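[1] Make a model of this:
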Amino acid sequence: MKRNSRIYIFSFGLLVLASCSLTKYVPDGSYLLDEVNVISNQKEVKTGSLKSYVRQNPNSKWFSLIKIPLYTYNLSGRDTSKWINRMWRRLGDAPVIYDESLNLRSQQELKKALNNIGYMGASVKSEKKISKKKLKLTYIVSPGKPYIVRNLKLDIKDSKINAILKEDSAATKLSKGMMFDINVLDAERQRIVNLLANKGYYKFNKEYITFTADTVRNTYQVDLTMHLNLYQATPQDEPKEHCQYKINKVSFITEYDVLQSSALSSIEINDSIHYKGFPIYYKDKLYLRPKILADNNFIQPNHLYNERSVQNTYSSFGRLSALKYTNIRFFDIQRADSGLLNCYVLLTKSKHKSVAFELEGTNTAGDLGAAASVSFQHRNLFKGSESFMIKLRGAYEAISGLQNYYGNNDNYTEYGIESSINFPRFMFPFLSDEFTRNIRATTEFGLKYSFQLRPEYSRTIASTSWSYKWARQKQKVQHRFDLLDISYIYLPWISTRFKEDYLNSANSIFKYNYDNHLIVRSGYNYYFNSIGGVMQNNTTASNSYSVRINFESAGNVLYGISKLIKQQKTSNGDYSILNIAYAQYIKGDLDFAKNVEIDKRNSLAFHAAVGIAYPYGNSTVLPLEKRYFSGGANSVRGWAVRTLGPGSYKGVDNNIDFMNQSGDIKLDLSMEYRSKLFWKLQGAAFVDAGNIWTIRNYETQPGGSFRLNRFYKEIAMAYGLGLRLDFDYFVLRFDGGMKALNPAYSSGKDRYPFLNPNFGRDFTFHFAVGYPF
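    Model prediction:
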């Protein structure tokens, strides 16, 4: 207690000392802008969205609590010729000095924002509270009564467009009784532009749409009229109806260089072919099959111009690994009163072949090692943008303590080869070209083989896969369907001593996972990200959420065949193929993550994940690679990876037991406060909870089974701090977790390490790449 008291007193002293120096570099007669608030005297108006209109904000706070960047700046001396002073100033933030002109501008911006959402009589005033050289600023917003649209009229001078808008009237954002919100009016303008862009109106823009608002005297009502004006190339021209454009011709130019002149005449081409009416121009040799170009193009001759087709074409060609850039251009060839467009799809070739080398260090429970790999990739194997990869890998690890115990093999070695080929289309027999063209999926086939040699055993793992991926809704939703995934695990040699110590015991988990076995599975994965994109970097400055659902099953078809042909079971009581038992199970996972922005530097992130897997039929135990583990950098961070659970299981004599510390059910809950510190450095404070459980009551995992009347008592808890180096394209993460509640104990100080912390016993350090969720 005395030691903890000293720490608290020392920390408090540092804070007091830092607070005394907050105004160190605030000039006399000036004030440090210490705090800014926006409040409204009407609860209907939320001030959260108004804060962005304030033009001067105070110094940032770490974790919304302490102005560490300002404290850091104030550590510097006044002599800027010294490097140490320059360093403190670069790392910190200079004090924000209150500026009256920015205060007045903020009031104007806040009032303008209120006017824009219908509060035309709004007023804003500021109040200042000064204490020594610090100033607290409060903006008091008085919105007043909002203006409401009483009547709504449409003045559409173009007859064709008028007919189109009438057909789509249900989608309008305007209605009688709505607030007179300028933002909604602008959104309606953009909606009409988007609608017409998909109906052939290539040159139409928002400037042709205007509004007239007449207020009714002594009321808060508005008569609103939307005007859609006729086309004029110049103010002197006679107004006329807007032209609907048709696509005249679509041409492909495959040798476009973005670094050269943009003029079509400067592109180097010396040959051409025609395919289904599409001219294709190239130099020397056409590197993509004509069918690939035609199938990925959605801009069709003799059809009205359609912006959606243009974007679909961009998206479709952007998926092709054989291409680096895609640029689509249109040229107007006006003929009489009709508008025609010639379209040119300009393609830039990527580098098709590459070789990569990788070196990595490994550390398995203190045993150090190294791995190396070399890979070759071809991004256009059959001239259809097929991506082919082959990779060779070797690894070595020095294992301590097992050499003289199990056999003659001194260390761990691994050799492996893997290969995959990815086709940028949905490949399956009997499907029409139209279906495969519209779904825009990718098909992947993979092969993998590795041989592992340890002091205890040697193992061979071989697998093959056939899967599909596709995305919709601006890549917010992504799907993956594993049609077939076959894994074969074969152990040609096992040490006699290892068999005696582990495999001849009653431990069914050990026995099963050191027998030869076969896994034939299928699965489906659904992923939704509210931001969109392939994978968004979940940093502090965004409001977003994601949902991931995964389901897989294995062995059901094989089990049905075994039953159908009345196959005899083996001596172990299971069915087999070529004397190899196959696994049978179902498994489902649900993962949810949400990021809530507090301000530009701080956010709260939440994560919840649950999974359950059930072995049945031909299996009583899940394969080890399909079982759940808890603890580690992405789970309950007070425990090292694979050291928590299942349930209240303590391990063997309270020591780590990797094989038995696995389960069939998993629960993970996390909350993390993230704060931008300085440069690329971010900080985090987190609380984690979770555990794993088994469905069946295994003798070698006492206390590990899931029971409704006690599982909530077996949820482990941890807390900690983390640092992250965010380089945008990758993140280095350092997390330190402390145990708070240990379910391995039913009572006493060992169960509640939060009340009796022991750094040597309860602390775990994690290094990882990427955010935990």
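[2] From now on I want contacts and neighbour counts done on CA atoms only, so please keep to that.
    Fine.
[3] now the top helix by length along the chain: how far from the chain's centre is it?
    In terms of residue count, the longest helix belonging to the chain (DSSP state H) is helix 2-20. Centroid separation for helix 2-20 versus its chain: 40 Å, with CA atoms, centre = their mean, to the nearest Å.
[4] Buried ones in that helix, by neighbour count?
    Ala18 (16 or more other CA atoms under 10 Å).
[5] what's the answer for stretch 55-71, then?
    Here stretch 55-71 shows 55-63, 67-71 as buried, counting by 16+ other CA under 10 Å.
[6] which residues sit against it?
    Outside stretch 55-71, the residues that touch it by CA atoms under 8 Å, 6 or more residues apart in numbering are 18, 21-22, 33-36, 91-96, 98-99, 102-103, 105-106, 601-602, 673-678.
[7] Let's see which of those end up in helices.
    Ala18, Leu91, Leu102, Asn103, Arg105, Ser106.
[8] Just give the number of residues close to the third one.
    Pointing back at Leu102 there. 14 (other CA atoms under 10 Å).
[9] quick one: the strands in the stretch 1-150 of the chain?
    Per DSSP state E, counting those that start in this stretch, the stretch 1-150 of the chain carries strands over the ranges 32-40, 123-131, 134-142, 148-156.
[10] could you give the angle of the helix or strand that the last one is followed by to strand 148-156?
    Taking DSSP states H and E as the definition, the helix or strand that follows strand 148-156 towards the C-terminus is helix 159-167. For helix 159-167 against strand 148-156, the angle between stretch directions is 140 degrees (axes from the mean of the first three to the mean of the last three CA atoms, to 10 degrees).
[11] what packs against helix 159-167?
    Taking 3 or more CA pairs under 8 Å, 6 or more residues apart in numbering; DSSP states H and E as contact, there are no helices or strands that helix 159-167 lies on.
[12] Which of the buried residues of stretch 55-71 sits closest to Ile692?
    Phe63 (31.5 Å; CA to CA).
[13] for comparison, sequence B:
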Amino acid sequence: MKYKISVHILCISVIAILVNTGCNSTKYLKEDEYLLRSNSVKLKSDKYVDHKGELTDNLSGVVAQKPNSYFLLPGFTYKLWLYNLRHDKYQQDTLNFQIESGTVEKPVIYDSSSTSRSQQYMESYLFQQGYFYAEVSDTTKFKKQKVYVEYQVNTGINYLIDKVDMTEIDDSTIAKFVRRRFYETNLRTGKAYSASLVEKERSRIVNMIRGEGYYYFSNENVAFVLDTMNKGYMKEKESAVETVAGFVSRKEDERRTLDIAIKITDNGNPKSFKRYGINNITIYPDFKDKGDLTDDNMMEKTVPGADKVVFRYHDYYIKEKVIYNHLFLSPETYFALEAHDKTITELNQLGVFSGVRIIFTEDSTRTGETGWMNCLVLMSPADKWNWGTNWEVSNGTTYTLGTGLTASVRNTNVAKGANLFTLSANGGLESQFDTSSGAFKIITNTLGLNASIELPKFLFPISRKRYSISNTPRTELAGGATRLERLNYFTLFNLSTRFTYKWLETKEKSWEVTPAFINNISLPPSKISAEFQQRLDTNDFLKNSYRETFIEGENISWTFDNSQDAKWYDDFSYIKLSFEEAGGVVAGVNSITKNLDNKFSQYVKFDFDLRHFIRQRHTTTALRFYGGVGIPYNKTQSPTLPYLKQYFVGGAYSMRGWRIRSLGPGGYVDTNSNPNLIDRTGDMKLELNGEYRFDIFKAFGGALLFNGAVFADAGNIWLFYPSADYDDGHFQFNKLYNHMAVNSGFGIRVDVAEIFLLRVDCGIPLKQPGTKEYPDKGIYSGWIVDRIAPFDGKWRGQNMIWSIAIGYPF
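    Predicted structure coming up:
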């Protein structure tokens, strides 16, 4: 009865709030005023409309008058509700901060003229998209001082590009450049015409011509002439009816086409058709203000072999060679826009400047057909030292509260070479509430210290002549130490070091190659409890996982990420592929020296991480597929991966219906009354994640953005080889479905001024892996949806897994 009463009370409370909000929304309106409740857009066309959902969304965005914001449900206009709570105050204080910041909203009073403007905006937008004969009408419904507006949009047929003409280019040299690189054009035959596509082509042509030395060439020099005549069935927009003969003569599936002529003129500015070269380059590494340009007291220095490149500075801030190696502009060469942009990008990526500007001034001392310019590179130094923190809080079925903190400090200009030094320390605790003592008891603690230095070049043995700075080469040297203590069980120490090359293949593709890394894992016998030692003696998998191990190997990874230039409406993807090998070199050395007593690991690992993001105006659908497998290839020596290289799932960034390292392997079921004994790890991992993210509301003028999410995760870990200690724990394709765990959940995210994102997620298990069940111990397998009991406190405590973290899970 208590359960039913709680459900009834909750439902009645929600309904009461919604009804009260709806009734209250028109409370202070005058008799002849109507509250704009909703706008809707309905598309109709005799032909197929490309990207119908996106087009509808964009048309909704150009509506002149929009209704009040709502939370989750359209009826809950919470900002208007808050406004009406203090209506009299806000009426007197129209500049109140709550109104100005958007925390509350005045009622949106329907304005009939805005409907007419919206129709014009929609028709104009559709015209820009190639729907030259679109028609928009509206239906307005009035109900109890509320207005519902529906826009009916007849798009008609959009035009496709047929031919592109390049005969109207006034300069023969520029015409040669345009024709030579016409294969890069955006105006492809058969592609749907849009004004944005033409603007994209204009930008391509301008950037290309400026890249050939035409410094003053701009958008004003490029025009496009559209020709829709002589297409056989062109009709006047004013004509509402076509003749029967004209209708019959047209093929039912035919699309209208247009020709585009590219027209390039000097637009009254002869300089736009003149090529310019670079004369002198003057660089200011620690620029303060324009007084530096005429300050005779500044120090000057040149780089050997580049007399026309002069450095002027107040203090010796950074080595000249570092800047010179990231300079893509050269004296006695034509101005190139790509080199200009690349120089700014590369200098900014050094991390030692807060801003980089490049200014060109004409040089009147040199005359001729080619113009000449002097170049000023102005750089403002950034703070040399900076720091950051990352904090995470979580809970789970086997611990009450877990938290982790990482603090780091960075020096961005070590030895005046733009070398980045990073020192970070991290610590974490997992605690459990002891009902007998009424206090929290720490069960796990982790401490770590890491240091790295990253240089803006490749170190030995790669010669400077064998790579280009345009690939943004980096070399990283790193080392660290970690201490993991599981109280009353064991303490593990790990020392690590690595040597890594990093570079960009393109803006979207990058590589990391680590020719050598080392991990030395130790578990001192004095730090292993008698209880845990007994478990090791009877479990070969644990014994091989938690043993002293020396790991030496190499790895390589390739990453694709096209999110950098993606606009809010663009989908984007992320792909990472990795390969790692360990033990091959050491095994060869040990076969000769016999010094390691086989205390080293041999394995190969393959990993992939595929992500895709589908974005709309107020929502994002995020998808991820992750997989990895580690194969110990010396099964006699060690049939498992070392502990630090094993896979796990659960926690704030993985299977969110389980705590970190508490799931798997495979269909294995642990009936031990104390599940805190060991972490669940494996040699293989598969995981699928889907998350639907949506806007909720903004506060304080957008400084705080509240977003929601619903998500689902599916996955598990497995052993590569069968183990007598973990029944049903190894990977078997025919048992993949049975072994997969599934959870769903919801979350709230708070974006603080786009500086950091605080995330709170709640995951709920829906399917337990395996087929074995022990009801007396509360262990079930398969789908457990029928056991969900959100109003049962015991069920919530065991199955609603809360996690707090910074940033998105993926």
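[14] Quick check: TM-score for this pair?
    Superposed pair, TM-score by TM-score structural alignment, normalised by the length of structure 1: 0.85. Supporting alignment: 740 aligned residues with a CA RMSD of 3.8 Å.
[15] what sits up against the longest helix of structure 1?
    Against helix 2-20 of structure 1 from outside (CA under 8 Å, 6+ apart): Tyr71.
[16] Stretch 523-534 of structure 2 too?
    Residues contacting stretch 523-534 of structure 2 (CA under 8 Å, 6+ apart): Asn488, Tyr489, Phe490, Thr491, Leu492, Phe493, Tyr546, Arg547, Glu548, Leu677.
[17] All the helices of the stretch 351-500 of structure 1, residue numbers only.
    403-406, 433-439, 496-498 (DSSP state H, counting those that start in this stretch).
[18] The stretch 151-300 of structure 1 now?
    For the stretch 151-300 of structure 1, the helices defined by DSSP H, counting those that start in this stretch occupy 159-167, 182-197, 290-295.
[19] equivalent range in structure 2 for the second one?
    With the alignment judged by TM-score structural alignment, the segment of structure 2 matched to helix 182-197 of structure 1 spans residues 195-210.
[20] how about that stretch: buried residues?
    Here stretch 195-210 of structure 2 shows Leu197, Val198, Glu199, Glu201, Arg202, Ile205, Val206, Asn207, Met208, Ile209, Arg210 as buried, counting by 16+ other CA under 10 Å.
[21] And stretch 718-737 of structure 1, by the same measure?
    Buried-residue list, stretch 718-737 of structure 1, by 16+ other CA under 10 Å: 718-726, 731, 733-737.
[22] do stretch 20-40 of structure 2 as well
    Thr21, Gly22, Ser25, Thr26, Glu33, Tyr34, Leu35, Leu36, Arg37, Ser38, Asn39, Ser40.
[23] again, but for stretch 469-477 of structure 1
    Lys469, Trp470, Ala471, Gln475, Lys476, Val477.
[24] Quick one: map the third one onto structure 2.
    Taking TM-score structural alignment as the alignment basis, one finds that Ala471 of structure 1 is matched in structure 2 by Leu504.
[25] Now do the contacts for that match.
    By CA under 8 Å, 6+ apart, the contact list for Leu504 of structure 2 reads Asn471, Thr472, Pro473, Ser510, Trp511.
[26] List buried members of these by neighbour count.
    Applying 16+ other CA under 10 Å to those flags Asn471, Thr472, Pro473, Ser510, Trp511 as buried.
[27] Can you find the partner of the second one in structure 1?
    If I follow you right, that is Thr472 of structure 2. Per TM-score structural alignment, the equivalent position to Thr472 of structure 2 in structure 1 is Arg440.
[28] Now that its match has come up, it's in contact with Arg425, right?
    Yes. At 5.9 Å, Arg440 of structure 1 counts as touching Arg425 under the criterion of CA atoms under 8 Å.
[29] rewinding a little: just curious, which of the buried residues of stretch 718-737 of structure 1 is nearest to Asp332 of structure 1?
    Nearest to Asp332 of structure 1 out of the buried residues of stretch 718-737 of structure 1 is Asp726 (CA to CA; 46.3 Å).
[30] For that closest one, which non-adjacent residue is spatially closest?
    Lys680 (5.3 Å; CA to CA, 6 or more residues apart in numbering).
[31] and if you look at Ala223 of structure 2?
    Lys263 (5.0 Å).
[32] ok so, going back, the contacts of stretch 523-534 of structure 2 in strands, which ones?
    Among these, DSSP state E puts Phe490, Thr491, Leu492, Phe493 in strands.
[33] among those residues, which two are most distant?
    Phe490 and Phe493 (10.2 Å).
[34] Who has more neighbours out of these two?
    Neighbour count, other CA under 10 Å: between Phe490 of structure 2 and Phe493, Phe490 has more, with 22 against 17.
[35] Identify each buried residue in stretch 432-447 of structure 1, please.
    Buried residues in stretch 432-447 of structure 1 (16+ other CA under 10 Å): Thr436, Arg437, Arg440, Ala441, Thr442, Thr443, Glu444, Phe445, Gly446, Leu447.
[36] The residues you listed into JSON lines, with extra columns for distance to Asn248 of structure 1?
    Listed next are these as JSON lines, based on distance: CA to CA, whole Å:
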{"residue": "Thr436", "distance to Asn248 of structure 1": "26"}
{"residue": "Arg437", "distance to Asn248 of structure 1": "23"}
{"residue": "Arg440", "distance to Asn248 of structure 1": "26"}
{"residue": "Ala441", "distance to Asn248 of structure 1": "29"}
{"residue": "Thr442", "distance to Asn248 of structure 1": "31"}
{"residue": "Thr443", "distance to Asn248 of structure 1": "34"}
{"residue": "Glu444", "distance to Asn248 of structure 1": "37"}
{"residue": "Phe445", "distance to Asn248 of structure 1": "40"}
{"residue": "Gly446", "distance to Asn248 of structure 1": "43"}
{"residue": "Leu447", "distance to Asn248 of structure 1": "46"}
